[in-house]
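[1] need the 3D shape of this:
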Amino acid sequence: MSIKWLLFSFDGRIGRQTFWQWNICYYFFLLLVSGTITQMVPQWSAFVLPTFILVILVPDLAVTAKRWHDRNKSCVWLLLNVPLVLGRISFPMSQKMMDPVSMEPSLFSTVLSIVGIICGAWIFVECGFLKGKEEDNLFGSTPQSTTKNSTI
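    Sure, this is the predicted structure:
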């Protein structure tokens, strides 16, 4: 498996192990960039963080699409990512736009957060924990990490 295929192709299948490896790296770098920017140049965080998220959006969607394919589902399920992406992009900006007196988020931010949590939980369980199809499906052959090569 090539990195180019993994991060930029929406074809094929991957197993849970590859999905988890990507997500651990994704969130590690997201936290690293977020923490660094917030500490070094906090006034830029509302611009830099959403930009960084948009830059790594295609690889994140490509990896998730392959995982949906392993579950024998089409890329239409990537629509569950829309509230997550909107929430991640709008969060730094919404922090800047909060009412300084009440410090309460807007109704839109609250609803987006709730929908994002529900969609994120669905993706988390379905892609992160449920097994893919053991046989070949419309989206490709069984990924190597999910085949039973063990003699145990």
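
[2] when you work out contacts or count neighbours from here on, use the C-alpha atoms and nothing else.
    Fine.

[3] setting aside sequence neighbours, what's the nearest residue to residue 48?
    Of all residues not flanking residue 48 in the chain, residue 37 sits nearest, at 7.6 Å (Cα to Cα, 6 or more residues apart in numbering).

[4] should've said residue 93
    Closest to residue 93 by Cα to Cα, 6+ apart is residue 46, at 5.1 Å.

[5] quick one: the one you found and residue 92 touch, right?
    Yes. In this structure residue 46 lies within contact range of residue 92 using Cα atoms under 8 Å: 4.8 Å.

[6] ok, residue 72 - contacts?
    By Cα atoms under 8 Å, 6 or more residues apart in numbering, residue 72 lies in contact with 132-133, 137-139.

[7] most neighbours out of those residues, which is it?
    Within those, neighbour counts (other Cα atoms under 10 Å) peak at residue 132, which reaches 23 neighbours.

[8] helix, strand or coil for it?
    With DSSP: H, G, I helix; E, B strand; the rest coil as the basis, residue 132 sits in coil.

[9] one more sequence to fold, the one below, so I can look at both together:
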Amino acid sequence: MTVKWLISSFEGRIPRQLFWSWNAVYYGVIICSLTFVSPFIPTLSAYVLPVVLLVLLVPDLAVTAKRWHDRNKSNKWLLLSIPLIISRLMMPGQMVGEGGIVAGPSTVVQLFSFFSLLCGLAIFIECGLRKGNPLRNQYGEPYVHDSSTEQEDSSV
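    All right, here's what the predicted structure looks like:
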């Protein structure tokens, strides 16, 4: 397994451990980017989150697709990610209302956010908590970490 395959390919399978490792990196990048930009360039802080989320979009979907495959489910289940993506991208715009005044979210936004939460919960349970198929399935063999391959690769 290579990092390129992990974050760019929509084929194959990964276990929960790799899924959680990716999520730690994903949220770490988001937190670090906001932490380091906001104090130094406050005017850009509203634009940082959407840009970082767009940069991480394909890698996040690729990792999640592999996790769905480990659960023996197709990439169609990635459709559950659409409300989450939209909600995350809308977040900075929701905070500032007319004239720069902080505004509360509308009822439609609140309902959409609730729907996004339900989709996120489904992804969390299926991809994050439930075990994958221990046998070969239509998406390939279960992922097995082979440290001997990494040692060979690192010596090249």
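
[10] re the thing from before, and the residue nearest to residue 48 of structure 1, how many neighbours?
    Residue 37 of structure 1: 17 surrounding residues under other Cα under 10 Å.

[11] list the contacts of it.
    Shown in contact with residue 37 of structure 1 (Cα under 8 Å, 6+ apart): 44-45, 48-49.

[12] over to residue 104 of structure 1?
    Neighbouring residues of residue 104 of structure 1 by Cα under 8 Å, 6+ apart: residue 98.

[13] element containing it, please.
    Per DSSP states H and E, residue 104 of structure 1 falls between elements, in no helix or strand.

[14] now it: how far from residue 71 of structure 1?
    With distances taken as Cα to Cα, to the nearest Å, residue 104 of structure 1 is found 40 Å from residue 71 of structure 1.

[15] likewise for residue 107 of structure 1?
    Between residue 107 of structure 1 and residue 71 of structure 1 the computed distance is 35 Å (Cα to Cα).

[16] ok, those two, which is more surrounded?
    Neighbour tally, residue 107 of structure 1 and residue 71, criterion other Cα under 10 Å: the higher count belongs to residue 71, 21 against 9.

[17] so what's that one closest to, chain neighbours aside?
    In space, residue 71 of structure 1 is closest to residue 132, 4.4 Å off (Cα to Cα, 6+ apart).

[18] buried residues of the one helix or strand residue 32 of structure 1 maps to, list them for me.
    Taking DSSP H and E as the definition, residue 32 of structure 1 sits inside helix 16-40. Judged by neighbour count using 16 or more other Cα atoms under 10 Å, the buried positions of helix 16-40 of structure 1 are 16, 18-19, 22-23, 26, 30, 33-34, 37-38.

[19] and the furthest pair within those residues?
    Spatially, the most separated pair among these is 16 and 38, at 32.2 Å (Cα to Cα).
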